[in-house]
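In: Here is a sequence together with a model predicted from it:
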Amino acid sequence: MMDGAAEFEAERGHLMAVAHRMLGSRSEAEDAVQETWLRYAKALADPADRAQIRELRGWLTTTCSRICLDVLRSARVRREAYPGQWLPEPVVTDVPVADGFAPDPAERAVRADQLGTALLVVLERLAPEQRVAFVLHDVFAVPFATIADVLNTTPAAARQLASRARRAVTGPDVPRHTADLAEQQRVLSAFVAAAESGELDRLVQVLAPDVVVIGDSGGHFPAARQPVVGAEAAARFILGLFRQAARYYNGPLRARPVLIDGVLGWQAETVFRDGRPYRMITSFAVHDGRVTGVFNQVNPEKVAHLSGLGADDVWPPRW
């Protein structure tokens, strides 16, 4: 059992990546991985079940995926009752500092399976079976025969599910994100400067014509109940947020650049007017030199796990 625990821990990061991309929820992903461990421990205790584990990563991935599929089927009902817009719980990591924002091919390879908030939002549109098929095949290169086993279907049907999902996530209304970290840094610097200037035309130039702005407060703070779409509408909305900052916030605004699901953004915090702490994770999608998506996560239940900012973390973010 001790050896089994060590082997499982070696795969935990992979399983968390699979579960988070399927579920869009850090806490649900952790629960799915823990349930995977319980099933693995049970299999280790039975010689017949243990003999069925021929390749550990494959067995764990299949088991975790089946658990996620059950969660997704029940999550659709919960999402329908969610107050306002829904965004995934962010996975926040530090910005790499060794090579700055250099568009290194090796960096791109490391970040190849980072979906970004934009794609995680689009995945919410998919049926649970489509999402599982897409994530397993297109992100983790799992064979369709294995996916069919997870979904209790045929390899041909699994291939069709992944194909339909692929068409959905590459549709014309999906925020595109193709920029490397260097381009993201340039565009976000221009975005902040334009927003702080208060000039509508200047901010519109930084936004793609079909840009979308989505905010998730979980009903805890003021937020738009529908996505804001289009460069001028989004620019007016964003400038309004900046102008109303003094009205809603009662304290200095601190911020630092971070990677959110592998994409550049920032973590910010201040004090809301009623004295509650206010934390905001803002992620972006960037394509062809413009912002195509802005995603503000301010639901305190989804950012409570993040560490606080320090005195050196000031606004605007220091890229």
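Out: It's in. Residues are numbered from 1 along each chain as shown.
In: contacts, neighbours, all on C-alpha from now
Out: Will do.
In: Please enumerate the helices of the stretch 201-319 of the chain.
Out: 231-243, 245-248, 300-303 (DSSP state H, counting those that start in this stretch).
In: Give me the distance from the first one to the chain's centre.
Out: Spelled out, that is helix 231-243. Centre-to-centre, helix 231-243 and its host chain are 23 Å apart (C-alpha atoms, centre = their mean, to the nearest Å).
In: surely G198 meets L239?
Out: Yes. In this structure, G198 is within contact of L239 by C-alpha atoms under 8 Å, at 6.2 Å.
In: Quick one: list the elements packing against the top helix by length along the chain.
Out: Counting residues, the longest helix in the chain under DSSP state H turns out to be helix 56-80. Counting contacts by 3 or more C-alpha pairs under 8 Å, 6 or more residues apart in numbering; DSSP states H and E, helix 56-80 packs against helix 2-23, helix 26-44, helix 128-134, helix 144-151.
In: ok, and here's another one to check against it:
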Amino acid sequence: MTTPSEPTPDGPDPGLSAIMSERRQLINLAYRLLGSLADAEDVVQETYTRWYAMTRQQQDAIEVPGAWLTTVASRICLDLLGSARTRRESYVGEWIPEPLPDPTEWITGRSGDPVDRVTLDESITMAFLVVLDSMTPAERVALVLHDVFRYSFAEVAEIVGRTPGACRQLASSARRRIRASQAPATPASTARQSGIVRDFKQAWEAKDIDALIGLLDPDATAIIDGGGLVSAGRHPIEGSEQIARYILALAGRAPDLTILERTVNGQPGLVAQQNAVTVTVTAFDVEDGRIKRIWAVRNPEKLRPWTAAATPTSR
């Protein structure tokens, strides 16, 4: 099998640099569509495998290679999204998208670590990715391609195999889902959210249940993803007091836990480490000065990007 790092049978590829420069765009697209960095990497690898399976003449006949790569990657993602719902039926407990560390906190001991190529913006927050996961595969692809990556509906239609009008309707339906998931509240600024997350960390460490409850919205929800590999609640935890008691119960079972303030998918979050190993990554959604939603990922298979993250002194 020919890989992207190998020359084609027709000789060295003069367009290799241009083709490989699309890798960042493809990683960004596939991660947003699938919510998994590992799956995104697999999609990009498969996309390049299909490119290099063609002859040089077939490659030269493609006017815009970048568009071809995006089309192929999007269609692979669409197929995976279609089968993902079936796979989720056998997933133990709640499923949360794979969290990403800030690129500045990633140790790049290897060249081209995928997390370094994921652009952190509003379309990468945990809240946005969770809403994306509630959409149909077609809605998700249409919204991400058009609203995030600015493809025209005509281009989206060619990729997903529907009419431009149908794609417009899909994106409109997806936007309604996003609006429906957002309460009419004032979102916190990054600085304000960072302060609330820091207060949450301190209350957690002090085992101060009253302080924890005060930081949580009375109707707050916490979702924990253990994947059946570690202990985690299999259903969402509702209510500020219930969440606070659950957190303190965890703290009681792991007294040597170290809590670090970290950037999680571009927003202030927390990382819990035990014996210098990351065991939980927590993202927050803050509304009107209180924590409305908590997403805690404990599944070790989803924490692999964090195993290479630096372990600086707790802030």
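Out: Structure received. Worth saying up front: this structure is predicted, and the values here are computed from it rather than measured.
In: For stretch 211-224 of the first structure, report the contacting residues that lie outside it.
Out: 82-87, 175, 226-231, 234, 291-300 (C-alpha atoms under 8 Å, 6 or more residues apart in numbering).
In: Let's see that with 6 Å instead.
Out: Stretch 211-224 of the first structure has contacts (C-alpha atoms under 6 Å, 6 or more residues apart in numbering) with 83, 85-87, 227-231, 292-299.
In: In the second structure, what range does that stretch match?
Out: Counting by TM-score structural alignment, stretch 211-224 of the first structure lines up with residues 220-233 of the second structure.
In: Could you list the buried residues of the matching stretch?
Out: For stretch 220-233 of the second structure, the buried set under the neighbour-count rule, 16 or more other C-alpha atoms under 10 Å, comprises 220-227, 232-233.
In: tell me how far the ends of it are from each other?
Out: Length of stretch 220-233 of the second structure, first residue to last, C-alpha to C-alpha, to the nearest Å: 15 Å.
In: got the contact list for the residue nearest the centre of the second structure?
Out: When C-alpha atoms, centre = their mean is applied to the second structure, the residue found nearest the centroid is G35 (4.2 Å). Residues in contact with G35 of the second structure (C-alpha under 6 Å, 6+ apart) are 97-98.
In: What is the aligned counterpart of it in the first structure?
Out: For G35 of the second structure, the aligned position in the first structure is G24, judged by TM-score structural alignment.
In: now do W95 of the second structure
Out: Checking TM-score structural alignment: W95 of the second structure goes with W86.
In: Not counting its neighbours along the chain, what's nearest its match?
Out: D216 (5.4 Å; C-alpha to C-alpha, 6 or more residues apart in numbering).
In: What's the separation between the nearest residue to L270 of the second structure once chain neighbours are set aside and L129 of the second structure?
Out: Nearest in space to L270 of the second structure, with sequence neighbours left out and distances taken as C-alpha to C-alpha, 6+ apart, is E261 at 4.7 Å. E261 of the second structure is 21 Å from L129 of the second structure, where distance means C-alpha to C-alpha.
In: Pick out whichever of the two has more residues nearby.
Out: When E261 of the second structure and L129 are compared on other C-alpha atoms under 10 Å, the one with more neighbours turns out to be L129, at 23 against 17.
In: which one in the first structure is aligned with that one?
Out: Checking with TM-score structural alignment, L129 of the second structure has L120 as its match.
In: Can you check which of the helices and strands packed on helix 56-80 of the first structure gets nearest to A106 of the first structure?
Out: Distance to A106 of the first structure, taken as C-alpha to C-alpha, is lowest for helix 2-23 among these, at 19.5 Å.
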